[in-house]
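Enquirer: no sequence on this one, just coordinates:
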């Protein structure tokens, strides 16, 4: 059986095991443009996914991500950042992952070969929701079974192989064709990097469409710790042209929600 691109040996790295550290990094540097080119080629599909995510959120729907292995870890990281960055309400975004390297039952749904846990995890989703499935191979049983059982739910799939079954099963297919890895089969490298870039693009563009960005600032940010409060003060001073004391006063009155503080300062 012919292996998928992500599992093939890279012809330029057959001597990888004999290289010194500098040579290893040089080889990786030379290969990195493959990632950015793959993501750039997928721009129309990424934009379509961002529009669909924004539409789902605007109508109060849920966006569920599923992934296994490296893809699962990336999904979990992306979802964890959306609340602090964009003020996403609890439950709007959620992650269902399969991983053998994590042991916290709060985040590990199943093993990657489990074809039953994924569908069960998203059984409560409906026509107003969106499912985003991520798998380098595009054939991970946990991920593929989830998509195949997502009846009546809009689906988006991200994979790194042109013939990935996942891409044939979804409404919004996104191919990130990063080819063979320098370390054979280690999709935490180019494939994972491309997936991270793709997820960043989809979620950021979606929240721009949702109005969570003003100029280039995160206006839905809430100052829940010292770092975020400093950032909130900087945003309000920059957007409203007030000094830091006035910004802090407005933020304090607004519960440290940037948009509310800005609207307070803008009121006549």
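Expert: Now that the structure is in, tell me what you want to look at. Quick caveat: nothing in here was measured; it's all calculated off a predicted structure. Numbers count the residues shown, from 1 in each chain.
Enquirer: switch to C-alpha atoms for all contacts and neighbour counts from now on
Expert: Noted.
Enquirer: tell me the secondary structure for the residue sitting nearest the centre point of the chain?
Expert: Here the mean C-alpha position of the chain is nearest to the C-alpha of residue 199 (Cα atoms, centre = their mean), at a distance of 3.0 Å. Secondary structure assignment for residue 199 (DSSP: H, G, I helix; E, B strand; the rest coil): helix.
Enquirer: okay, pairing it with this:
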């Protein structure tokens, strides 16, 4: 393993946080947070390459996997779980795997991220194949659970990407399409749920959203395939349908929407 500078563990440039006023803490955190989108902007070409490769796999009938531990795994779970309600895709199309399983979503599972063999085992439980695309996520880029999973994917010809916050990390070297967002030292030294986590959330948003647009799950700027899981979404869908079909009657549009289950299907079956 080549030596590299682990930026995510570098000391915070702020000292004696406990002596700061609440206003100072918030101002400094906000100032640091404002640097994150700039760091993401600097790796847009890498994000584009990864998203394009992932889209190719999905268009050919494959799936998108995220695999991570701790904060990175939880962010992966959030992104994957939001794809079905937002874009109307089946739950198995975007799959998030977190070290330690479902329990790790709400509490730390001791030692889970250190098991280099378990990541691949967890992928195998989903029958991962060379049709799929696997993205390993780890702020440090050194998490054995994630690295081991990507190594096994590479041996079996499964396309991989990675999202880290340490350029030159072992994880970036195992991925076909690495993304390393160098956000710099955290406000609290080593607390990668802060800027690192924010950058991962932004990148995951970009990947899943651009891929779903590429799959035809968005029309114009609307979520025409969104699931009608609550009254807010039914109302939004009804208004979208009124606009698309030029209907003046809210209740008529709502009845059509509920009958067909999505804006897309309601429009198609109205002959538009």
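Expert: Nice, thanks for sending it over. Computed from a predicted structure; not experimentally measured.
Enquirer: Which residue in the second structure aligns with the residue nearest to the centre of the first structure?
Expert: Under the alignment (TM-score structural alignment), residue 199 of the first structure maps onto residue 204 of the second structure.
Enquirer: for its match, what are its contacts?
Expert: Going by Cα atoms under 8 Å, 6 or more residues apart in numbering, residue 204 of the second structure touches 76, 79.
Enquirer: same thing with residue 147 of the first structure?
Expert: Here residue 147 of the first structure is in contact with 119, 131, 133, 155, 166, 169-170 (criterion: Cα under 8 Å, 6+ apart).
Enquirer: Just among these, which is most surrounded?
Expert: Greatest neighbour count in those, by other Cα atoms under 10 Å, goes to residue 133: 31 neighbours.
Enquirer: I am assuming it contacts residue 156, so please confirm or correct that.
Expert: Yes - between residue 133 of the first structure and residue 156 there is a contact at 6.2 Å, judged by Cα atoms under 8 Å.
Enquirer: and the contacts of residue 147 of the first structure, which of them are in strands?
Expert: Among those, DSSP state E puts 131, 133, 155 in strands.
Enquirer: all strands of the stretch 101-250 of the second structure, in order?
Expert: With DSSP state E, counting those that start in this stretch as the criterion, the stretch 101-250 of the second structure has strands at 133-137, 159-164, 177-180.
Enquirer: I'd like to know how far residue 103 of the second structure sits from residue 91 of the second structure.
Expert: Using Cα to Cα, to the nearest Å, one gets 19 Å for the distance from residue 103 of the second structure to residue 91 of the second structure.
Enquirer: Tell me the one of the contacts of residue 147 of the first structure nearest residue 222 of the first structure?
Expert: The closest of the contacts of residue 147 of the first structure to residue 222 of the first structure turns out to be residue 131 (Cα to Cα; 26.9 Å).
Enquirer: so what corresponds to residue 141 of the second structure in the first structure?
Expert: That one, residue 141 of the second structure, aligns with residue 138 by TM-score structural alignment.
Enquirer: Now do the same contact list for its match.
Expert: For residue 138 of the first structure, the contact set (Cα under 8 Å, 6+ apart) comprises 144, 158-161, 164-167.
Enquirer: would you list these in CSV and tack on distance to residue 39 of the first structure?
Expert: Formatted as CSV, the contacts of residue 138 of the first structure follow (distance: Cα to Cα, whole Å):
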residue, distance to residue 39 of the first structure
144, 22
158, 11
159, 11
160, 10
161, 13
164, 17
165, 20
166, 18
167, 16
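Enquirer: just the residues you listed now: which is nearest residue 231 of the first structure?
Expert: Minimum distance to residue 231 of the first structure across the contacts of residue 138 of the first structure is 32.8 Å, recorded for residue 158 (Cα to Cα).
Enquirer: That closest one maps to what in the second structure?
Expert: Taking TM-score structural alignment, residue 158 of the first structure has residue 163 as its aligned residue in the second structure.
Enquirer: count of residues packed around its match?
Expert: 28.
Enquirer: Quick check: it touching residue 177?
Expert: No - in this structure, residue 163 of the second structure is not within contact of residue 177 by Cα under 8 Å, at 9.1 Å.
Enquirer: Matching residue 238 of the second structure against the first structure, which residue comes up?
Expert: The alignment partner of residue 238 of the second structure in the first structure, by TM-score structural alignment, is residue 233.
Enquirer: and that match, how many neighbours?
Expert: Residues near residue 233 of the first structure, counting by other Cα under 10 Å, number 24.
Enquirer: Touching, it and residue 250? I think so.
Expert: No - counting by Cα under 8 Å, residue 233 of the first structure sits too far from residue 250 to count as a contact (9.4 Å).
Enquirer: so where do the helices sit in the stretch 101-250 of the first structure?
Expert: Counting by DSSP state H, counting those that start in this stretch, the stretch 101-250 of the first structure has helices at residues 117-121, 141-148, 165-169, 190-209, 226-240, 244-253.
Enquirer: Let me have the ones you listed in CSV, adding distance to residue 61 of the first structure as columns.
Expert: Formatted as CSV, the helices of the stretch 101-250 of the first structure follow (distance: least, Cα to Cα, whole Å):
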stretch, distance to residue 61 of the first structure
helix 117-121, 16
helix 141-148, 17
helix 165-169, 21
helix 190-209, 14
helix 226-240, 27
helix 244-253, 29
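Enquirer: Pick the most buried one from those helices.
Expert: Greatest average neighbour count among these goes to helix 141-148 (a mean of 23), per mean count of other Cα atoms under 10 Å.
Enquirer: wait, what's in contact with the match of residue 158 of the first structure?
Expert: 135-139, 172, 178-181, 200.
Enquirer: excluding its backbone neighbours, what's nearest residue 13 of the first structure?
Expert: residue 182 (5.5 Å; Cα to Cα, 6 or more residues apart in numbering).
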